[in-house]
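A.B. asks: Let's see this in three dimensions:
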Amino acid sequence: MSLLRMRACPASRVRRPELVELVFPALNSAWAMEVMRGVVDSGLDVVLSSATGRGTRWADDVVRAGRAGVLLVTCPITAAEERVLARAGLPLVHIDPVGPDPLSVGATNRAGAVTAVKHLLALGHRRIAVVGGPRDVGCSRARVAGYRFALGRAGLPVEPALVRHADFTREGGRREAEGLLRLPDRPTAIFAANDEQAVGVVEAARAAGLSVPDDLSVVGFDDLPAATRTTPPLTTVRQPLAAMGTRAGRMLADLIAGHRPAPNRVELPTTLVVRSSTAPPNRW
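C.D. replies: Predicted structure coming up:
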C-alpha cells in the first residue's frame, strides 16, 4: 500500500495534529487528483494510500499508525474492517461510495445520466448505448439506472445488447465500443460512465472509420480537464469532484471533533456540459 503525506495550507488547516488516511482505488488519475485537491482544501492533513494490494490487516495498520479518521474514495470496506475502526473510535466517511447508504458524499449520478440521455434524445437519437462502469460500484449502477429511466420515459425499450460494462479506463471504453459498433444495427450514440471510457469510445469509432459526432455521438461523465482537449471536445456530465472532497473532509473533521453531521448522505448536483462530440444522428 503506497503512502504519500499531504498537508493543507497553514491558513486553512484544521488546528489539530492528527493525520487522516485518504484511500483511493489508484492514485494515477486526474479524477483522483481533483478529489484529493478538494480534501486538502478542507483543511485536513492527509496521508494518501492506494487500495491496490491493500492487505487484510489494513484497518489494524491504520489504527496502529494513530490516524484520526479515514476517507475512503470509491473503495469497498468489509464489515470486519469497519468493526476494527469503530472499536478504535476512528470515524469513517466515504466519497462516491461503493455500497448503500454509508456516511458519505457523492454526486447526483442518476440525475446526471438522465440529463445526458435526454440530451441525446433531444438531438434525435433513438439507438443509444451505454458503457457502464463495474457492476458492483454504486455510481456506475446509478448512471446505468439513469440511462434506463430516460429511455423508458421516452417510450423506448432498453435493449440488452446496447448495455455494456467495463472498468473505468480508456481501454475498457474502447473494448466495449468496438463490440457495439460491430452490431448489425449499431448505435448512433454512446453514453459512457466516465470521461476515460468516453475517450476510448471515440478511439474505437475512429478505428472503425466513423466520425464523431457525424456518425456517432459520444457523452462522458466527470468533466475532467482533458475533456476540453479531446478531438472533438467532449460533451460530458460535470460532477463537482473537488467540492465532493472538500465536503467530505469537513464532514470527517466534524466527526473527529465529536459532532455528528446531518444529513448522513450528501449528493452534490451534476450539470451537463455540451461540447462538440454530440450532434443529430446521420441518417445513413
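A.B. asks: Please count neighbours and contacts with C-alpha atoms only from this point.
C.D. replies: Will do.
A.B. asks: What's the local residue count around residue 134?
C.D. replies: Residue 134: 16 surrounding residues under other C-alpha atoms under 10 Å.
A.B. asks: That one reaches residue 143, doesn't it?
C.D. replies: No. Between residue 134 and residue 143 there is no contact under C-alpha atoms under 8 Å: 11.1 Å.
A.B. asks: Overlap of the contact sets of these two?
C.D. replies: Counting by C-alpha atoms under 8 Å, 6 or more residues apart in numbering, residue 134 and residue 143 have no contacts in common.
A.B. asks: To check against the first, give me the structure of this:
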Amino acid sequence: MARTASGERVTLAQVSEQAGVSLSTISKVLNGRPDVSPATRARVEALLAEHGYLRRKASSTTATGLIELVFHELEAAWSMEIIRGVEDVASAHGLSVVLTESGSRHAPAPDWIEGVLRRRPVGVVLVFSDLPTEYRETLRSRAIPFVIIDPAGDPSPEVPSVGSANWSGGLMATRHLIELGHTRIAAITGTDDMMCSHARIDGFRSAMTSAGLEIRPDWIRFGDFHTSGGYEHGMSLLAGDDRPTAIFAGSDLQALGVMEAVRELGLRVPDDLSLVGYDDIPLAKWVSPRLTTVRQPLRRMAEEATRLVIRMTEAPLESVPRMDLATNLVVRESTARLSAA
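C.D. replies: Purely as a prediction, here's the structure:
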C-alpha cells in the first residue's frame, strides 16, 4: 500500500484489478522488467500516473546512489563542462554520476525509459529540448525526479529546467560588432527547429534594427552548431567580393569552422573579418587569434540542475522551476575596429 500525491491511500491490488493484470505483472512494471508487453506496460503506467502513485519514502533506500546524466551526443568540448558541473555537485552529496547517450536533440530514445527504471538512479539530469509526456509520467510514478539542462530548446512549462539568456547573448554579440564600426554583419545560428537558434537570431535582429542597419536575409544562416556547418556557411558567405566584414556565430564550434574557411580563402581574422562565437568553451581561449565569444555558463547550469534534482528527492516542489542564467560577452582578439580603408 502507498500514498498518492494527494495523500489518499491506494493499493497495488486496486491498480492490478483496474488494469486486469496480476500483482506480479504490476511488480515487473514497477521494477522496469523487460518481460511485459508494451500495451500492458502502457496501461499499468497510465493507471499509476492517474493515481499519482508514489513509493514510500523507505523504498528510496533501493536507489543506486547515482545521478544519471543523459545526452543525445557527447561533444567533448561542450559536454565536458556539463559533466564537470554535475559531478562536482553529485560528489559533494556522496553520489556518483552515470553517463547515458540516447536519442536525438529533442528527446531520449524510446528504450531509454526502460533502462533508467532498471538502473534506479536517485535522479536524472537531461540535456535535451524537452521530455515527452509519457516519460515524465513514468518517472514521476516511480518518484525519480528529473531536470532538463536547456541550452538548446524551450521545454514545456511542466518540466523543471535550467537555461540561459539566449536572446540577450545574441544582442550583446551583435552590439559589440556594431560598436566596432561594422555595418555588414552576418549570422550563423543553429538548426531551424531549436528555440535557442531563433532566440540568438532575434537578439541579432534587435541589435541591427536598433542601429538602423540593413538585415540581409541571405546573410542569416541556420547551421548545426558544429564545426562543419560553420565552415560551409563561412565559405559561402566569404567566397565572393560582396562579403560581410563581421560574423556572429551561434556556437564556438561554428566560429572555429568559419576560421578555417577564412584561412582557406587567404583572409585573416580579425583584419578581414571580425568573428564572435557563443558558449566560451575552453578551446576558445587557445585558438589563434583567441575567440571573442558569449559565455554561456554551462558548468553552473549543470550545477544548478543537479542541486535541483537532489532537492526534489528531499521534498516535493511547490511549483515547477525555470531558471535562466545570465550570459556575458568575453572580448578577445578575434574582433577589431573596422578599418577606414
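A.B. asks: any idea which helix or strand carries the equivalent of residue 199 of the second structure over in the first structure?
C.D. replies: Applying TM-score structural alignment, one finds that residue 199 of the second structure aligns to residue 142 in the first structure. Element membership for residue 142 of the first structure, per DSSP states H and E: helix 138-153.
A.B. asks: Now do the very next helix or strand once past that helix: which range of the second structure does it align onto?
C.D. replies: The element immediately downstream of helix 138-153 of the first structure (helix or strand, assigned by DSSP H and E) is strand 163-165. Counting by TM-score structural alignment, strand 163-165 of the first structure falls onto residues 220-222 of the second structure.
A.B. asks: ranges for the helices of the stretch 1-150 of the first structure?
C.D. replies: Counting by DSSP state H, counting those that start in this stretch, the stretch 1-150 of the first structure has helices at residues 30-41, 58-64, 79-87, 109-123, 138-153.
A.B. asks: doesn't residue 19 make contact with residue 44 of the first structure?
C.D. replies: Yes. Using C-alpha under 8 Å, residue 44 of the first structure makes contact with residue 19 at a distance of 7.5 Å.
A.B. asks: more neighbours, these two?
C.D. replies: Neighbour count, other C-alpha under 10 Å: between residue 44 of the first structure and residue 19, residue 44 has more, with 26 against 19.
A.B. asks: Quick check: the gap between the more buried one and residue 112 of the first structure.
C.D. replies: 29 Å (C-alpha to C-alpha, to the nearest Å).
A.B. asks: where along the stretch 201-341 of the second structure do the helices fall?
C.D. replies: Going by DSSP H, counting those that start in this stretch, the stretch 201-341 of the second structure shows helices at 227-238, 252-264, 298-314.
A.B. asks: Out of these, which gets nearest to residue 103 of the second structure?
C.D. replies: helix 298-314 (19.8 Å; C-alpha to C-alpha).
A.B. asks: what range in the first structure does that closest one sit on?
C.D. replies: Mapped onto the first structure with TM-score structural alignment as the criterion, helix 298-314 of the second structure occupies residues 241-257.
A.B. asks: what's the spacing between that stretch and its chain's center?
C.D. replies: The chain centre lies 17 Å from the centre of stretch 241-257 of the first structure; the measure is C-alpha atoms, centre = their mean, to the nearest Å.
A.B. asks: buried ones in it?
C.D. replies: By 16 or more other C-alpha atoms under 10 Å, the buried positions in stretch 241-257 of the first structure come out as 241-253, 255-256.
A.B. asks: quick check: stretch 210-217 of the first structure aligns to which part of the second structure?
C.D. replies: By TM-score structural alignment, stretch 210-217 of the first structure lines up with residues 267-274 in the second structure.
A.B. asks: Of all the residues in the matching stretch, which ones are buried?
C.D. replies: Residues of stretch 267-274 of the second structure classed as buried: 268-270, 272-274 (neighbour count, 16+ other C-alpha under 10 Å).
A.B. asks: Please apply the same query to stretch 254-271 of the second structure.
C.D. replies: Buried positions in stretch 254-271 of the second structure, judged by neighbour count with 16+ other C-alpha under 10 Å: 254-262, 268-270.
A.B. asks: how much space between the residue mapped onto residue 176 of the first structure from the second structure and residue 300 of the second structure?
C.D. replies: By TM-score structural alignment, residue 176 of the first structure lines up with residue 233 in the second structure. Note on residue 233 of the second structure: its distance to residue 300 of the second structure, by C-alpha to C-alpha, is 31 Å.
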